[in-house]
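# A predicted structure for the sequence below; I have some questions about it.
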Amino acid sequence: MTFQERVKALFAKETYLKSDGALDTRKLLKRTLVLMLFIFLLYYIGFQFYQRLGWDKNAVVQRFITDFGVPGVALYVYIVDLFVLPLSVDLMWPFVMDWHPLLAIVVMGTASVAGAFSAYLFGRLVGLIPLFRRWVLRQSGTHTEQLITKYGLWAIVISGLTPLPFSTICTVAGIVELKVHLVLLSITIRYARMALYYLIFAGMIVIG
């Protein structure tokens, strides 16, 4: 397998389950590391570009971030974790690194939790309509339902930290009627994820 084929395989949309239904942790960890490195590389390049343009000293840009940053970032994260979109909450890190660490973690974490729980509630609603239920489960892939059925709240916890489709899994958790208190407990893992990523990005700024 060539290098290009290996890279393509890492980003291919396929199941993380083995043939026996168990989670393929090796593949999941490999893709998690690759995607994290990819995101960090993009951030580092973007941050260098940001500094070279002098935007970090631009009063207009800084005022925009200060005045509209919190609701803007929160809305973006909420939408990304509510709907199944080809976007990542990590695109917001360049806009929050100048904030107080606690503010950045709380805003992004709370918006993510709210989006995930809304996705769960949407799933509960969809689950009441057989036609929509079958369609959503078919679109999400059989492996998603298998993950929820086999691992329960741990499927949400794992997806909250890895490239597994977080919003999709939360929606399916609603469809299969995973208990509310388990969902609320598991989606709080997003606070830990945001804290971890903030520390990593902050370290990159210091190094850069």
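On my side now, so go ahead. Residues are numbered from 1 along each chain as shown.
# from here on, just use CA atoms for contacts and neighbour counts.
Noted.
# element containing Glu72?
You called it Glu, but residue 72 is Gly. Assigned by DSSP states H and E, Gly72 belongs to helix 59-82.
# buried residues in that helix?
65, 69-70, 73-82 (16 or more other C-alpha atoms under 10 Å).
# ok, Gly115 - how many residues close by?
Gly115: 25 surrounding residues under other C-alpha atoms under 10 Å.
# sorry, back to before: out of the buried residues of helix 59-82, which is nearest to Val7?
Nearest to Val7 among the buried residues of helix 59-82 is Val80, at 24.8 Å by C-alpha to C-alpha.
# the closest one is in contact with Val89, isn't it?
Yes: using C-alpha atoms under 8 Å, Val80 is in contact with Val89, at 6.6 Å.
# adding another structure so you can compare the two:
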Amino acid sequence: MDTYIIMENLIRNHGYTGLLIVAFTESIIQPVPPDIFIMGASIFGLDPLICAVVSTVGSILGGVTSYILGHNLGTPVFIRLFGERYFRMGEEFFEKYGIWGVIIAGFSPLPYKVVAWLSGVFDMNVLKFTVGTLIGRFPRFLLIAYFGHGVSIYLGI
């Protein structure tokens, strides 16, 4: 079964819990960004603020899991999963931006899961990583959730 369909069913059938699972797994390895599901959850009538909070919590928990995996499994496993190209790019990115890299990746379309893994590989302070994730992810998810809510109002759903 397609990953997208699985994630969509999680949201439709389990609401906030499904959203938490989508955000958690996206921060570790699964390829489908949570944005479309956050927007969809708001369109389907879930509270946009709660959607943003739940998604942020899931993303932080998944991000910390990725951090721990990166820290414990190290460079060889990261390269096997994501490739040496992402490792080199991540190394340059961390050298240039540090915690700001986590914030940027959390808010932008950059692959957050890669930054989360690399935060552990490069031994970033876990508290700084978590705060950076919160600062980057919550505003992004809040904007997306309220955009979905606006669409539902506009469409009269």
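Okay, I see it. Keep in mind it's a predicted model, so treat the numbers as computed, not measured.
# just give the TM-score of the two.
Once the chains are overlaid, their TM-score stands at 0.79 when taken by TM-score structural alignment, normalised by the length of the second structure; 142 aligned residues with a C-alpha RMSD of 2.3 Å.
# quick one on the thing from earlier: export the buried residues of helix 59-82 of the first structure to JSON lines and tack on distance to Gln146 of the first structure?
Converted to JSON lines, those look like this (distance: C-alpha to C-alpha, whole Å):
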{"residue": "Ile65", "distance to Gln146 of the first structure": "42"}
{"residue": "Gly69", "distance to Gln146 of the first structure": "38"}
{"residue": "Val70", "distance to Gln146 of the first structure": "37"}
{"residue": "Val73", "distance to Gln146 of the first structure": "33"}
{"residue": "Ala74", "distance to Gln146 of the first structure": "31"}
{"residue": "Leu75", "distance to Gln146 of the first structure": "31"}
{"residue": "Tyr76", "distance to Gln146 of the first structure": "29"}
{"residue": "Val77", "distance to Gln146 of the first structure": "27"}
{"residue": "Tyr78", "distance to Gln146 of the first structure": "26"}
{"residue": "Ile79", "distance to Gln146 of the first structure": "25"}
{"residue": "Val80", "distance to Gln146 of the first structure": "23"}
{"residue": "Asp81", "distance to Gln146 of the first structure": "21"}
{"residue": "Leu82", "distance to Gln146 of the first structure": "21"}
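# farthest pair within the residues you listed?
Counting by C-alpha to C-alpha, the most remote pair of the buried residues of helix 59-82 of the first structure is Ile65 and Leu82, 23.6 Å apart.
# where do the helices of the second structure begin and end?
3-26, 35-43, 48-82, 84-97, 99-107, 112-121, 126-155 (DSSP state H).
# deepest of these, which one?
Highest mean neighbour count of those: helix 112-121, a mean of 27 (counted as mean count of other C-alpha atoms under 10 Å).
# start and end of stretch 137-144 of the first structure, how far apart?
In stretch 137-144 of the first structure, first residue to last residue: 8 Å (C-alpha to C-alpha, to the nearest Å).
# matching residues in the second structure for the lengthiest helix in the first structure?
As assigned by DSSP H, the longest helix anywhere in the first structure is helix 25-52. Aligned using TM-score structural alignment, helix 25-52 of the first structure spans no residues in the second structure.
# how far does that helix sit from its chain's centre?
With C-alpha atoms, centre = their mean, to the nearest Å as the basis, helix 25-52 of the first structure stands 14 Å off its chain's centre.
# now swap in stretch 136-155 of the second structure and tell me
With C-alpha atoms, centre = their mean, you get 16 Å for stretch 136-155 of the second structure.
# ok, stretch 80-96 of the first structure next?
Per C-alpha atoms, centre = their mean, the centroid offset for stretch 80-96 of the first structure relative to its chain is 7 Å.
# which other residues reach that stretch?
Under the contact criterion C-alpha atoms under 8 Å, 6 or more residues apart in numbering, stretch 80-96 of the first structure has outside partners 39, 43, 47, 65, 69, 73, 76-77, 104, 112, 115-119, 165-168, 198, 201.
# quick one: map Tyr97 of the second structure onto the first structure.
In the first structure, Tyr97 of the second structure lands on Tyr151 (TM-score structural alignment).
# got the contact list for that match?
Counting by C-alpha under 8 Å, 6+ apart, Tyr151 of the first structure has no contacts.
# Leu19 of the second structure touches Ser55, doesn't it?
Yes: counting by C-alpha under 8 Å, Leu19 of the second structure touches Ser55, with 6.1 Å between them.
# joint contacts of the two?
Common neighbours of Leu19 of the second structure and Ser55 (C-alpha under 8 Å, 6+ apart) are Pro34, Ile38.
# distance of Leu161 of the first structure from Tyr43 of the first structure?
Following C-alpha to C-alpha, the distance that separates Leu161 of the first structure from Tyr43 of the first structure is 19 Å.
# meant to ask about Met108 of the first structure
Distance from Met108 of the first structure to Tyr43 of the first structure, by C-alpha to C-alpha: 17 Å.
# next one: Asp98 of the first structure
In terms of C-alpha to C-alpha, Asp98 of the first structure sits 14 Å off from Tyr43 of the first structure.
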